[in-house]
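S.K.: Predicted model and sequence follow; I will ask about them next.
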Amino acid sequence: MSEPPSTAGAAAADALGRADLGAAEELARAALAERDALSARLTLAQALAWQGRGHEADAVLAEVDPAALAETDLIAWALPRAANQFWMLDEPERATAFLRSTRARLRSATTIDALLSTFAMNAGSPQRALELAETVLAAPDADHRAIGWAASAAALSSARMGRFAPVDRLAAQAIAAGNPGLLRFTSAFGQTTALVLDGDLDGAEKLAHALVSDAHPARAIGQLLVADVLLARGCVDEAVPLLRESAKALAVTGYSWGPLAWMLLAQALGQQGLAVDAAKALSRAESRHGLKSMLFAPELALARAWTCAARRDNVAAVAAAREAARAATRGGQSAVALRALHDAVRLGDTRATDGVLALDIDCMFARLTLDHARALKDGDEIALASVAKNYSRCGYSRAI
């Protein structure tokens, strides 16, 4: 930044890094009252945006004249403005175009590419996101902002693509970058995804629980991650109240987590057999889903599958689960396709075996799902009983 932050400005930035958004907003306003410093203005805008107050954040950022900014400050201003446009204002195309036009004015585009990586991931292109992120992380001029965005996007993209080995390392890079606080949930989702499929459900649940705090929206997103692990365990009754709270809290924000919360809630309610409630949650998920949450298109299809199952329409349920697996496969999300095929088998799909084999993922969950699919295809009751015991022994207590 061209000017060092004041004491209040530094405290505001620290609060933002901890995702204590209320404190960050209050301290940033105090800093701006002392001096109209760009650093305090950016902290205030991010604190407002992350609380779901996108129009207020946009107004704060609109008071800056980009033509008067040096390149470093231009990047610092462009990133939160684009992020706010993408998520909170629900204008992903405008945000991407804005970032690309800004990129053309810069000598170094590393930090811009880091955010474009996150945009690509959320728009349903994890392979493109990973390519951008790897370029950023290999760049000698990548600053902490670039590393934070790129490493967190790479962690989640890698996990959903079924590449589990680098996830913890990437998450550690994102955490070490320390910017910004809410990116911790993106990298953590990559970690819990990998842990769940590798069979370490206790580790996944512990990690997710550690992210649940009293601050909004950290509490809601943390609970969503806990609930996702609980659904993998088969603990639907425990997941539902967490998802209800998360979906309600996130509904007033523009986060991609919001549609995902409704998707998972619809799945859980469908598994409970609550057809009407599942349909309501599904409707809310569909109305909030768009380009910024396209990464979670397979979860939306699974929400439809379990809603159909709750209506006892098994043919439509299996068809929707197959579509979830196809959508995940088209997007390169092999790990998500595996979870979709597992649900398809649970719903009675006797043709899932080839799909599981085609994914070529070697993990605990893949082996269990393959055994399950083969036993169902063969109509082998003894084998199904054995599969159920193996699921339970590995922590997926009610996953059949």
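M.R.: Received, thanks.
S.K.: switch to C-alpha atoms for all contacts and neighbour counts from now on
M.R.: OK.
S.K.: Contact partners for W306?
M.R.: 266-271, 278, 317 (Cα atoms under 8 Å, 6 or more residues apart in numbering).
S.K.: let's see 7 Å
M.R.: Contact analysis of W306 by Cα atoms under 7 Å, 6 or more residues apart in numbering lists 267, 270-271, 317.
S.K.: quick check, nearest of the residues you listed to A297?
M.R.: Of all those, A297 sits closest to Q267, with 13.3 Å by Cα to Cα.
S.K.: After the helix or strand that contains A327, which helix or strand is next? Please name it.
M.R.: According to DSSP states H and E, A327 maps onto helix 314-330. Next helix or strand after helix 314-330 toward the C-terminus (DSSP H and E): helix 334-346.
S.K.: which residues are in contact with that next one?
M.R.: Helix 334-346 is contacted from outside by 160-162, 302, 318, 321-322, 324-325, 328-329, 352, 356, 359, 366, 369, 373, 400, using Cα under 7 Å, 6+ apart.
S.K.: Give me the distance from that helix to the chain's centre.
M.R.: The chain centroid and the centroid of helix 334-346 are separated by 18 Å under Cα atoms, centre = their mean, to the nearest Å.
S.K.: And stretch 122-142, by the same measure?
M.R.: In terms of Cα atoms, centre = their mean, the centre of stretch 122-142 is found 16 Å from the chain centre.
S.K.: go on, stretch 40-56?
M.R.: Per Cα atoms, centre = their mean, the centroid offset for stretch 40-56 relative to its chain is 20 Å.
S.K.: And stretch 213-222, by the same measure?
M.R.: Mean-position distance between stretch 213-222 and its chain equals 14 Å (Cα atoms, centre = their mean).
S.K.: ok, and here's another one to check against it:
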Amino acid sequence: MGRSAEIGAVRAGVSARDTAGVVVCGPAGVGKSRLVRDALQGSEYRWIVGTTSARDIPLGAFTAWTRSADDDRLRLVHSVIEAVTAAPPGRKVIVAVDDAHLLDDLSVFVLHQIVQWGAAKVVLTVRDGSDGTGIPESVRELWKDKDNRVFARLDLQPLARQESADLLAAALNGPVDPDAAGRLWTLTRGNVLYLRNIVEQELADGRLQQRAGCWQWVGEPVLPNSLVELIESRFGDLPPAVGAVVDVLAVGEPIELAALQRITDRESVEEANIRGLITVDPSDSGVQARVAHPLYGEIRRMRAPSTTLRRLRGLVATELAAGPDRDEMRVVVRRASLSLDSDLPPDTDLLVHAARGAIWLADLQLAGRLAEVAIAGGAGADAHFLHAHALSWSFRGAEAESALAELAAGPWDDLDRARFVYLRATNLLWALSRPDEAKALVDAVSVGPAGRAWIDAFLVIYWFATDRPAAALEAAKAINLPDLPGVVGAETAFALTAVTAEVGRTSDALKTAATGYAAAVRGHDAPHMRFNIADAELGALLLAGRLTDVEPLADRVLTQSAELPGAAHALGAAIAGRAALGTGRLRDACRLLDQAATAFAAQHSTGWGYRYNVVRATALAMHGHVADAAAILDEIDALARPFRSLSCERSIARAWVAAGQGVVSEAVGILAVAAKTAAANGQFAAEVMCLQLATQFGTPEHADRLAELAGLTEGPRSGLAARFAAALRDGDAQELAAVSEDFEAMGDLAAAMDAAAHAAICHRSRGRRGSALNCSVRAEALAEHTGVITPALEQAAEPLPLTERECEVVALIAAGLLNKEIAERLQLSARTVEGHVYRAMHKTGTSSREELAELWRRRKRRPQ
């Protein structure tokens, strides 16, 4: 899994006429043996293993093929070669040697003879650095270019992060939380042997467990004894001073080389480097030292006495405090986190400063711990605020509320009171899903001018969250967004970006988003809010039809998410997935949104999980996975989230599901209701999206309203949607084809496909078969590129001689519904449904409901 290119390289090497074989080089545990076995599956091969125990025994590796006790070594060698290369008629043998660097000299000689005679292709695995160190010269001579006996060489690297995640998902037979997959990769650095051992242990101990269909990893790893012994055997007998070098790095890496030499000594650092226990590499600030593999540090920490580790952490923290960058935020966080479990006395000022820095770095767990220790040491209100903030953003809302409730009595100055109320109210709103209590708390507070901006800002957020955009815009008149502090400015900007985007004021939305990003950077308390703002900015671009700006935004967010821990990776994937959906790249959208959903499944079901599952359901329905999409929407409905209902987006998702089920009239009805609601709320850009999709589904009746909306909203989408609806209403096939081209230029490939499909249908209805074919081929090409499946595409490609209502009835028969159920779904009488079934059977030449259903299923496209 994840090694297809390397497997192909081995197979190519043994198949090529001009090679003697393949040598696979790499460090221990990267999967050389498994790779070669997989590559040779289906071949006639012999498996020979070099071992330390047999290294001093002549022909020790070939014992199974040594059939005589002949004292003549040359005859013995010949008999071994004949035995090991013997094959059934018409078959060629491949001799595979695992750990060839451990072979005895006579076994190496046998391989030389096999290569020289061309008796068989040879595949070797060797534990090797890139320079070949650690391999006997006699073995290395095997693959030197001698007498044109060339070996293909493959230097096998540890698994990359994504390859490791793919292997985990395959081995565990289910999706793996990206954070868990990332932690396992960080711990093992892609070493397959280490990964397998740790996963087996974590499964056995119950720390790696499946929750809501997703594998989660909780707690800290416990390394298997066998793995510990294997790694310690590679350490060898370490002098205490050399071991101390590794121990110092184990508690505080990376450390500047000069600082490490001051903490320990120069000679021991050099010896640790020579032994391959540490690495020394240049960095922007000088030369940094690290342990050579994360597990080396894990094992040394596990073996060392706690008093030793406390002393070493104190030494590293003291060294960092003496450095020129002692006050740089990342260094402050390192100093404080080291001091937590050291022999140094607690420094509450340092801990509070570091808690703020840990929030800035999005390490909310560390921030909470630093603030908690600071509180225990007598720190003031700031520590309490930071502690509650970290808990709330970690979706531990009940704990945050308890911590804040203890502070309710004050004493407060005006600003601290406002900060307290804002923090408690946002926790009630978002983390605890209790918006009414949040509003009551804010309404009851009395603050002076110094704290009023915090309260006014919360009101903007509250009205946005409770789906009252007009009230949010009215409340925003009381604030000056650039003056708001940190997370308050960022969160308010998120709300206003989303609101103005849906209204259709794209320029205002993008300007507000820029202000929000500045607030997030300016403060140290809003790292994840950047992703919320990005989602709102993305919404503005999608609604307006400025789709050429979408991909750069998604790329930027993915880059930022890779730099932060925890939920950031999933948020980056979710936003990129939404961007892919908006530009019609369904395969990418489903992949990215599935990845995000896996991460959000356990802890964020009513927050980010809810928000991106709506988008995911839309993507799945558009891609043809209608049942999966419907199941997700049913789960969303069951959550009954009391804030930000996303009603327009949910309606669009429901409409795609209904259309995918063949009930296009129901889809159009859903969109009509959503458009009416959006219009009532002044959300004109959202209304455009609903009416454009209704047009894609074949409803031309919204042309006039879309023309009005083109004057109320910014961006190219509304005008283009209006042209689409007018052309569909007028039966103007040429204009529909032109609209398709313009939608493609704008970047909405799904709409471009549907416009082309409707052009084909229009041409065909007027007998212009050549033009119809051209438009149909264009629609097919866009469908192939995007992975989108729509009613218009199916109608253009494979028209059935049925009316729209008959198509809906047949689709529901294919879905397994009885006539009574179909009548309830379509709001018809049972007798009317029976009539539609009879006429459909007559028109298609089918003789039963079963044949009719099978005909429908055959014509339905399947997702790629």
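M.R.: Done, it's in. Values in this document were obtained by computation on a predicted structure and should not be read as measured data.
S.K.: Any idea what the TM-score is?
M.R.: Put the two chains on top of each other and the TM-score (TM-score structural alignment, normalised by the length of structure 1) is 0.90; 394 aligned residues with a Cα RMSD of 2.5 Å.
S.K.: So which bit of structure 2 is stretch 336-356 of structure 1 matched to?
M.R.: Mapped onto structure 2 using TM-score structural alignment, stretch 336-356 of structure 1 spans residues 686-706.
S.K.: what's near enough to touch the residue lying closest to G486 of structure 2 once chain neighbours are set aside?
M.R.: Leaving out its chain neighbours, the residue that sits closest to G486 of structure 2 by Cα to Cα, 6 or more residues apart in numbering is G523, at 3.9 Å. Contacts for G523 of structure 2 (Cα under 7 Å, 6+ apart) come out as 485-487.
S.K.: what does V14 of structure 2 give?
M.R.: Shown in contact with V14 of structure 2 (Cα under 7 Å, 6+ apart): 21-22, 121.
S.K.: what are the ranges of the strands in structure 2?
M.R.: Per DSSP state E, structure 2 carries strands over the ranges 19-26, 44-49, 93-98, 121-127, 150-155, 208-211, 214-217, 255-256, 278-283, 286-291.
S.K.: Out of the ones you listed, flag the one nearest D349 of structure 2.
M.R.: With Cα to Cα, the closest approach to D349 of structure 2 among the strands of structure 2 belongs to strand 255-256: 23.9 Å.
S.K.: so where do the helices sit in the stretch 251-400 of structure 1?
M.R.: For the stretch 251-400 of structure 1, the helices defined by DSSP state H, counting those that start in this stretch cover 257-271, 275-288, 297-310, 314-330, 334-346, 353-359, 364-378, 381-393.
S.K.: Any chance of CSV for those helices, columns distance to V60 of structure 1?
M.R.: Converted to CSV, these look like this (distance: least, Cα to Cα, whole Å):
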stretch, distance to V60 of structure 1
helix 257-271, 24
helix 275-288, 26
helix 297-310, 33
helix 314-330, 38
helix 334-346, 38
helix 353-359, 47
helix 364-378, 47
helix 381-393, 52
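S.K.: Can you say which of the ones you listed is nearest to A33 of structure 1?
M.R.: Evaluated with Cα to Cα, those place helix 257-271 nearest to A33 of structure 1, the distance being 33.3 Å.
S.K.: about what we covered before: most neighbours out of the contacts of V14 of structure 2, which is it?
M.R.: Neighbour counts for those (other Cα atoms under 10 Å) peak at G21, which has 30 neighbours.
S.K.: who touches it in this structure?
M.R.: Here G21 of structure 2 is in contact with 13-14, 121-123, 151-152 (Cα under 7 Å, 6+ apart).
S.K.: if you set the cut-off to 6 Å instead, what comes out?
M.R.: Counting by Cα atoms under 6 Å, 6 or more residues apart in numbering, G21 of structure 2 touches 13-14, 121-123, 151.
S.K.: And L350 of structure 2, by the same measure?
M.R.: For L350 of structure 2, the contact set (Cα under 6 Å, 6+ apart) is empty.
S.K.: That one and R330 of structure 2: what is the separation?
M.R.: Separation of L350 of structure 2 from R330 of structure 2 (Cα to Cα, to the nearest Å) stands at 12 Å.
S.K.: Once you drop chain neighbours, what's closest to the residue minimising distance to the centre of structure 1?
M.R.: Centroid check for structure 1 by Cα atoms, centre = their mean gives T186 as the closest residue, at 5.2 Å. Closest residue to T186 of structure 1 apart from its sequence neighbours, by Cα to Cα, 6+ apart: S152 at 5.8 Å.
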